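Student: Here is a sequence with its predicted model. Questions after.
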Amino acid sequence: MEILLWLVPPAVVTVVAMAWVSWLGREGRGEVDREVAVRRMGAAIERGDRPAYAARPHQPDRSTGVAVRPSRRAS
């Protein structure tokens, strides 16, 4: 049991750091005004067009690293 005591300080520091970061992250999530949110949603609905993007070109299956010989037909 005594050998595990060296884990206590890093665990305490980790928990304190997690609590501190989570508390700081709360400030960045402000409420958006309802009127602003409705205006943004209305503008997005009115646009209606889909974002322009190019289709990905077809890529062959990646090799798994296993060599497979073609099967031979019996004649």
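Tutor: Now that the structure is in, tell me what you want to look at.
Student: Please make it C-alpha for all contacts and neighbour counts, starting now.
Tutor: Noted.
Student: tell me, what residue is most central in this structure?
Tutor: Gly25 (17.4 Å; C-alpha atoms, centre = their mean).
Student: longest single helix anywhere in the chain?
Tutor: For the chain, the helix with the greatest residue count under DSSP state H is helix 8-27.
Student: Give me the distance between that helix and the centre of its chain.
Tutor: 22 Å (C-alpha atoms, centre = their mean, to the nearest Å).
Student: following it, which helix or strand shows up next?
Tutor: helix 34-47 (DSSP states H and E).
Student: try it against this one:
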Amino acid sequence: MEILWWLAPPVVVTVVAMAWVSWLGRVGRGEVDRNVAVERMARALRKDHPGQRAPGPATTRPRDRSTGIAVRPSRNRDDAGDVRRSA
């Protein structure tokens, strides 16, 4: 049991820190004004976001979804001479 006494100071510090943080957070941010929050959300939704731009000439074809696995094209060719990929 004596070997566990070295744990006492960190446990006491942790408990005191948890009590201090919970005491500081008890007041919180107060009541949120719903009208202001709705206006801020509407402004954010109206804003143009980079992922929603109209596709340009370089982005006409959608990119293949990356699975994180590299797959090499097979050496199989169909009748038209095109390379077929088997994955």
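Tutor: Sure thing, it's come through. Since this is a predicted model, take the numbers as computed values, not measurements.
Student: after superposition, how close is the longest helix of the first structure to the second structure?
Tutor: Its aligned residues in the second structure lie a mean 1.1 Å from helix 8-27 of the first structure after superposition (mean C-alpha distance after the TM-score superposition for the first structure).
Student: In the second structure, what stretch matches that helix?
Tutor: Aligning helix 8-27 of the first structure against the second structure (TM-score structural alignment) gives residues 8-27.
Student: that older thread, roughly how far does the residue nearest to the centre of the first structure sit from Val15 of the first structure?
Tutor: Going from Gly25 of the first structure to Val15 of the first structure by C-alpha to C-alpha, to the nearest Å gives 15 Å.
Student: Ok, Glu46 of the first structure next?
Tutor: 47 Å.
Student: Around Asp33 of the second structure, how many other residues sit close by?
Tutor: For Asp33 of the second structure, the count of nearby residues is 8 (other C-alpha atoms under 10 Å).
Student: Tell me who's in contact with it.
Tutor: Taking C-alpha atoms under 8 Å, 6 or more residues apart in numbering, we find Asp33 of the second structure in contact with no residue.
Student: distance of it from Arg40 of the second structure?
Tutor: For Asp33 of the second structure, the distance to Arg40 of the second structure (C-alpha to C-alpha) stands at 11 Å.
Student: residue in the first structure matching Pro50 of the second structure?
Tutor: Under the alignment (TM-score structural alignment), Pro50 of the second structure pairs with Ala54 in the first structure.
Student: How is its match assigned, secondary-structure-wise?
Tutor: Classification of Ala54 of the first structure by DSSP: H, G, I helix; E, B strand; the rest coil places it in coil.
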